[in-house]
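Novice: build the 3D model from these lines:
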Amino acid sequence: MAKEQTGLTEEVRAVVELTEEMKAAIQERILKQIASELQIAAGRVKTTVGLLDEGNTIPFIARYRKEMTGELDENQLRDIEERLAYLRNLEDRKREVIRLIDEQGKLTAELRTAIEQSVKLQEVEDLYRPYRQKRKTRASVAKEKGLEPLALWIQTQPKQGDLLAEAGKYISEEKGVQTAEEAVQGAMDIIAEQIADDAKIRAWVRRHTFEQGILRTEAKDAEQESVYEMYYSYQEPVRKLPPHRILAINRGEREEVLKVALDVPVERIHEYIAKQVIKGPSIVHDTLTAVIEDAYKRLIASSIEREVRNEMTEKAEEKAIEVFAENLRNLLLQPPVKGNVVLGVDPAYRTGCKLAVVDDTGKMLEIAVTYPTPPNNKVAEAKATFKRLIDAYRVELIVIGNGTASRETEQFVAELIGEIKARKLQYLIVNEAGASVYSASKLAQTEFPDLDVAERSAISIARRLQDPLAELVKIEPKAIGVGQYQHDVTQKRLEESLKFVVESAVNHVGVDVNTASPSLLSYVSGVNSTLAKNIVKYRDDNGKFTSRAQLQKVPRLGAKAFEQCVGFLRIAEGSNPLDNTPIHPESYDVVDKLFRELKLELSQLGSAELKAMLQSLEPGELAPKLGVGVPTLRDILDSLQRPGRDPREELPAPIFRTDVLQIEDLKPGMELQGTVRNVIDFGAFVDIGIKNDGLVHISQLSNSYVKHPMDVVSVGDVVTVWVLNVDLKKGRVGLTMKKPS
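Specialist: The predicted structure follows:
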């Protein structure tokens, strides 16, 4: 054994140091595992990992390296990136665990192989558990008393002899063992800890607990009213608990409203462990049976319950983050309402409604304050101010934030519109979540140093209609409020996911480099906050960019950053029309060859003649002639047909209103148009023009089975709904998307 361990130490040193051969073998193992898990061809995974390791961003790879990846989309690329990071960290942990066990002189070839072949961090930690330095335990105390040999003797499971007689040999005043019974108990503690640390046993118990466990909840105080009342006496199988319920129960427990327990049938667990430990009849059979029961109850059950609940929470968090991310993406990609002078209103009671008029480019024209709501009720004065602003700036749209006093303000605006006959005027309620966060930020202070927080908020509300993406990127994504339980999930993971969504949305739309704020630019592929500020400073110092090539003059914007960002930046009135398209400059020569092939001029870009000709082309036949891949040529042709296109404009416009609807006006069966404001696991909230959004439960989304509401609706969708029920007392409205027969 000593020789084997010495040899292993040398091998371990080699593993820890990692030769190039070993690095290559580990990389190959990781690539194969990712390909297997994600069901993506190994060659595509390898190429993608290579591109990521070279410093390419996901938006860049998804858009401009389609031939190399086989047209993997952003979500597939991100899955690869996340699994790559996890598995590389796993390999680092494996090497660390191998080193730590080897330093104790306890590493065997079998153990090392088991660690190396582990595919989950939990498996590695289970294998390391017996060798981890522990605090003082009953087993460690027993070992200090010299009772390990007695534990080994019991584990031989002798068929003859006397346990107490054998234990009597270990009675020692010096070591603190007073009786044979005490010696037996110490030995039992040692064996119990060994059982509890066994990786195979822990894995089975964990799986059995997840498959057979029942989560039970009860109220700490059954008389207390709370939002958790449905959980005051509740139970459900662990494997069936939906994500939103797990997070709700966790929150109730955290707020000390609920008591939560995980029950699991113990007899089957005892039987399984007994099969692993007890070899047959022996004089210590009953002793080992007692050890097994003690090991599970005292050492395994509570830790496995924690692990299972942690795993449940992790999966629930992933789902909640996924829902939040999808809702955020749809909100960011809401169609901009361009070409209108807008009056933004930040409603309030005591402090009054702050007003901001912005022109069609979002430039602030005037700020005012009125008091049409209680307790001031200066309605006539407020109408005079509104009318003056509307006439002076030819306002066409009024945008009201949905916060405090929004419905009273809406009632006032609806009355006002009814009085103004000379001009077509409409209003819209927008989600103002995060407006106060933006208004108090350093960015808002820089933009509007002379305005107070509420006045900045009114400008933000107006701009949200004109260009939702450009305005919302100024706000911390998780403050936008289109998810469920966003405060209950791991904030670091949430922030990473939402940042990815914002980057994806920004790069999908593209950014006008001559008008974009530093906030918007910082989400462009390859551009960080420092580069974003440098781009704006260069623009301020030197005037508008006239070509993409000029970006290379921006301080600290090197060749790699230029390659990553330039295709996503637009120059509307530059020297080269291609600079206002998603076509990357690396493909400009392809466009040049294409136009020569078609005998056309670049000046014809955007013409109906060119569009018709491009639509008739077959990318598969043309690509070899131009020396370009089919996916890239397909994108080039699409971009040439619609230069300067904003993909958001293809989505339905928001619903504008001229009159207000009260909950009292609603009757079951009434048909309404509404806008989806939030999608959650159990349904969707739809703005139908009343104070509170109505709920379309998942069961009412379609006549067909719906696995998740997102399969049917998205944030921003304009939908037709019918009123199911109205609860005037609670201010709740139930809606359906199933057309009544």
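Novice: okay, CA-based contacts and neighbour counts for the rest of this
Specialist: OK.
Novice: can you give me the helices in the stretch 451-600 of the chain?
Specialist: For the stretch 451-600 of the chain, the helices defined by DSSP state H, counting those that start in this stretch cover 453-466, 468-472, 491-509, 518-521, 529-542, 559-565, 588-598.
Novice: looking at the ones you listed, which is buried most?
Specialist: Most buried of these, by mean neighbour count (mean count of other CA atoms under 10 Å): helix 453-466, with a mean of 27.
Novice: which strands or helices does that helix pack on?
Specialist: strand 342-346, strand 353-358, strand 397-401, strand 426-430, helix 435-439, helix 468-472 (3 or more CA pairs under 8 Å, 6 or more residues apart in numbering; DSSP states H and E).
Novice: could the ones you listed go into JSON lines alongside distance to Asn703?
Specialist: Shown next, in JSON lines, are the helices and strands packed on helix 453-466 (distance: least, CA to CA, whole Å):
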{"stretch": "strand 342-346", "distance to Asn703": "40"}
{"stretch": "strand 353-358", "distance to Asn703": "44"}
{"stretch": "strand 397-401", "distance to Asn703": "34"}
{"stretch": "strand 426-430", "distance to Asn703": "30"}
{"stretch": "helix 435-439", "distance to Asn703": "38"}
{"stretch": "helix 468-472", "distance to Asn703": "33"}
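Novice: determine which of those approaches Arg298 most closely.
Specialist: helix 435-439 (48.4 Å; CA to CA).
Novice: which element follows that closest one toward the C-terminus?
Specialist: Proceeding N to C from helix 435-439, the next assigned helix or strand is helix 442-447, under DSSP states H and E.
Novice: which parts of that next one are buried?
Specialist: For helix 442-447, the neighbour count (16 or more other CA atoms under 10 Å) marks Leu443, Ala444, Gln445 as buried.
Novice: following up with a second sequence; could you model it the same way so I can compare the two?
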Amino acid sequence: MANVETEGLKVKASAGAAEGQAAENIANPKASEYEEPKEKIQVSAEKKAEIQERILKQISAELQLPAGKVKTTMELLDEGNTIPFIARYRKEMTGELDENQLRDIEERLQYLRNLEDRKIEVVRLIDEQGKLTDELRSSIERAVKLQEIEDLYRPYRQKRKTRASVAKERGLEPLAAWIWKQPRQGSLEEEASRYINADKQVGSAAEAIQGAMDILAENIADDAKIRAWVRRYTQDNGIIRTEAKDAKAESVYEMYYSYQEPVKRLPPHRILAINRGEREEILKVGLDVQPDKIHDFMVRQIVRGDSVVRDVLRTIVEDAYKRLLAPSVEREVRGEMTEAGEEQAIKIFAENLRNLLLQAPIKGHVVLGVDPAYRTGCKLAVIDDTGKMLEIAVTYPTPPNNKVAEAKAKFKQLISTYSVELIVIGNGTASRETEQFVAELIGEIKERKLKYLIVSEAGASVYSASKLAQTEFPELDVAERSAISIARRLQDPLAELVKIEPKAIGVGQYQHDVSQKRLDENLKAVVESAVNHVGVDLNTASPSLLSYVSGVNATLAKNIVKYREENGKFSSRQELSKVPRLGAKSFEQCVGFMRIAGGRNPLDNTPIHPESYDVVDRLFKELRIELAQLGSQQLLALLQTLEPEELAPKLGVGVPTMRDILDSLQRPGRDPRDEVPAPIFRTDVLQLEDLVPGMELTGTVRNVIDFGAFVDIGIKNDGLVHISQLKNGFVKHPMDVVSVGDIVQVWVLNVDQKKGRVGLTMKKPQ
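Specialist: Coordinates of the predicted model:
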């Protein structure tokens, strides 16, 4: 077997799972003992090329993408190009890989390069111990996962004091080697008696034997082949069991008070729920697996024929598994389960966030934003159709003040003064009482068509207390800023929500239980993708919005705004190059995503990159039309007759770029969000008591999770459409059917008045 032959005793200077670690949170996949490289190891050019080729082949095989496309993408990334830029403006080079494929390549490239760095470091560390063999080097270089490398390195890693390390200090390694040879003759007790040594604290043959057994148990637990097999077996056959620490205590984890499920069938959201219950010390969690087959496998790997130490070796195997290997593998398996759960939670959050950010903006309306509360009153903010704050006020229509008449007078005065058309209410504390008040108010105002909408105020308090909010509105208090944020979320969700830390927006599941670094990385990529998909108005965008544009960081975003404030509006994209510290590379990456309405060049209000302006010039000359005609019906009709496949060779450009140019010329100044359905506005309130099974309602999907979707139907709490009720037939995941922001028809299934819960279905009743 690998690494547990006779030579193994000489090279294994460290233990398997260090004792005492069982008390660690075994659901934590980040609890790592890996030694990090202290400095970057220098690698020859030939070795770098070999590694690059190996990574290229692996990514191509894993993602099932042509090697040429992967290679080009790797080169573009290494040159400092961003994903949005490559996806939009380098389609010919990548063979039109989409943004998701590009991000997959980027992620795998980073992982595999880190993997290769770790291989080099591990080879160096083992070589410095004088224990590196050709076979071991080859095994390390063939590894395709970090876990494989760490399994191979485990026997050589320095670690804290263990029973085996103490036995080695007492000089018992030769006795362990004697046992490992599995002699057919001789006496173990007689052999062990030679190691009795008062100076080394070995007082008897039994003590010597126990020490040798500890050394061998640790070596067996460290063996890469055995660990890999036991890990796989545990993943395939393990059972997660949970029970309550206090069965009488009420909690949201009651379904897990006496629960079990096979490891391989446990869905991601239940993994994270169980982990949270364990972390909050409400649940006790264990991973059970029948040890008999594991023992049999390990014995077959180790025990050879009949020997005088056969029974001793069997005892060592049992000890190696029970004391060292089982706790360690349980941590690893639970860690891998947690990582899978986290990946799913992050994926769901990212998809929901993207759909939320790309909700249709409601333009051209004066809006009254309401941040509801009880004791401190409802904060009001009137903003014009550009998002400018016009007036701030506070009223007290809710308990305990109940100054309804006074509040109505103030609302009516603001509505009349500023010609308010929409009222937006935050969904926090006192929101439904405020909604009732607003619905009554709308009924009293006959001279104008007023509507209201309840929006999620998740993250509004985070923004209101931020330095950005303090800079924007230094004279206002936190609650007043929150009312402005609530109102602006209706006018331009993307521009307002980018001011808030993405994970505070609240459209996921268990986002606070996952790796925050990994979550932040993914959500930042989502926001970046959404911002660049829409594009930004260079003359109105905030620093927060600009900082997500391809090639622009926070410093450059502030410099752009400062330049705008000092020099007036940008009149052309080219003027961006004058912004301090915005170099040629940043200009190339960002300029195509900037928009200038009414500038010197009409193309500056399109997604066409300035590097393609000469293509447009040649196209217009061939068509014998002027650039000033951009946006006219005459030009639109003409452009719709053109074939990009025919034009591209004539104009010396690729077909994908030609296609994008023609599409952009047909819709200058287009906002892709305009194609998304507008939210549902209301004029009257719906109570939980009004609902009866079978009632048909129109609602808005607010959140999509693993087991269903939450839909706002106009009552205090969103109703749940369970995955089984999304449509007739099998549904693999709710996201295959609905997305955040979708307007859906639902029917009431059941109503729980006591808990305030409503079950909904999207399957039309017969």
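Novice: so after superposing, what's the score?
Specialist: The TM-score (TM-score structural alignment, normalised by the length of the first structure) is 0.97; 730 aligned residues with a CA RMSD of 1.3 Å.
Novice: between the helices of the stretch 451-600 of the first structure, which one is nearest to Gly716 of the first structure?
Specialist: Of all the helices of the stretch 451-600 of the first structure, helix 468-472 sits nearest to Gly716 of the first structure, with 11.4 Å by CA to CA.
Novice: superposed on the second structure, where does that closest one end up, distance-wise?
Specialist: On superposition with the second structure, the mean distance recorded for helix 468-472 of the first structure (mean CA distance after the TM-score superposition for the first structure) is 0.4 Å.
Novice: would you map the helices across the stretch 601-741 of the first structure?
Specialist: Using DSSP H, counting those that start in this stretch, helices in the stretch 601-741 of the first structure cover 608-615, 619-626, 630-641.
Novice: starting at the chain centroid, how far to stretch 43-52 of the second structure?
Specialist: 32 Å (CA atoms, centre = their mean, to the nearest Å).
Novice: the first structure: matching residues for that stretch?
Specialist: Equivalent residues of stretch 43-52 of the second structure are located at 18-27 in the first structure, counting by TM-score structural alignment.
Novice: before we move on, the earlier item: now the helices of the stretch 451-600 of the first structure in a markdown table, with distance to Asn310 of the first structure?
Specialist: Formatted as a markdown table, the helices of the stretch 451-600 of the first structure follow (distance: least, CA to CA, whole Å):
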| stretch | distance to Asn310 of the first structure |
| --- | --- |
| helix 453-466 | 39 |
| helix 468-472 | 33 |
| helix 491-509 | 15 |
| helix 518-521 | 36 |
| helix 529-542 | 35 |
| helix 559-565 | 38 |
| helix 588-598 | 52 |
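Novice: of all those, which lies closest to Glu20 of the first structure?
Specialist: For Glu20 of the first structure, the closest of those is helix 559-565, at 26.8 Å, according to CA to CA.
Novice: where in the second structure does the closest one fall?
Specialist: Under the criterion TM-score structural alignment, helix 559-565 of the first structure matches residues 584-590.
Novice: tell me the contacts of the aligned residue in the second structure for Glu410 of the first structure?
Specialist: Here Glu410 of the first structure is matched to Glu435 in the second structure, going by TM-score structural alignment. Glu435 of the second structure is in contact with Ile425, Ile454, Val685, counting by CA atoms under 8 Å, 6 or more residues apart in numbering.
Novice: quick one: the equivalent of the last one over in the first structure and Glu408 of the first structure, what's the gap?
Specialist: Structural alignment places Val685 of the second structure opposite Val660 in the first structure (criterion: TM-score structural alignment). Using CA to CA, to the nearest Å, we find Val660 of the first structure at a distance of 10 Å from Glu408 of the first structure.
Novice: in the second structure, which helix is the longest?
Specialist: helix 326-357 (DSSP state H).
Novice: now that helix, how far from the centre of its chain.
Specialist: With CA atoms, centre = their mean, you get 9 Å for helix 326-357 of the second structure.
Novice: which non-adjacent residue is nearest the aligned partner of Leu726 of the second structure in the first structure?
Specialist: Aligning on TM-score structural alignment places Leu726 of the second structure opposite Leu701 in the first structure. Of all residues beyond its chain neighbours, the one nearest Leu701 of the first structure is Met737 (5.1 Å), with distances taken as CA to CA, 6 or more residues apart in numbering.
Novice: for that neighbour, what are its contacts?
Specialist: Val696, Gln700, Leu701, Ser702, Val719, Thr720, Val721, Trp722.
Novice: will you turn the residues you listed into CSV that also has neighbour count and distance to Leu469 of the first structure?
Specialist: Below are the contacts of Met737 of the first structure laid out as CSV (neighbours: other CA atoms under 10 Å; distance: CA to CA, whole Å):
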residue, neighbour count, distance to Leu469 of the first structure
Val696, 26, 27
Gln700, 22, 31
Leu701, 22, 28
Ser702, 15, 30
Val719, 15, 22
Thr720, 17, 26
Val721, 25, 27
Trp722, 21, 31
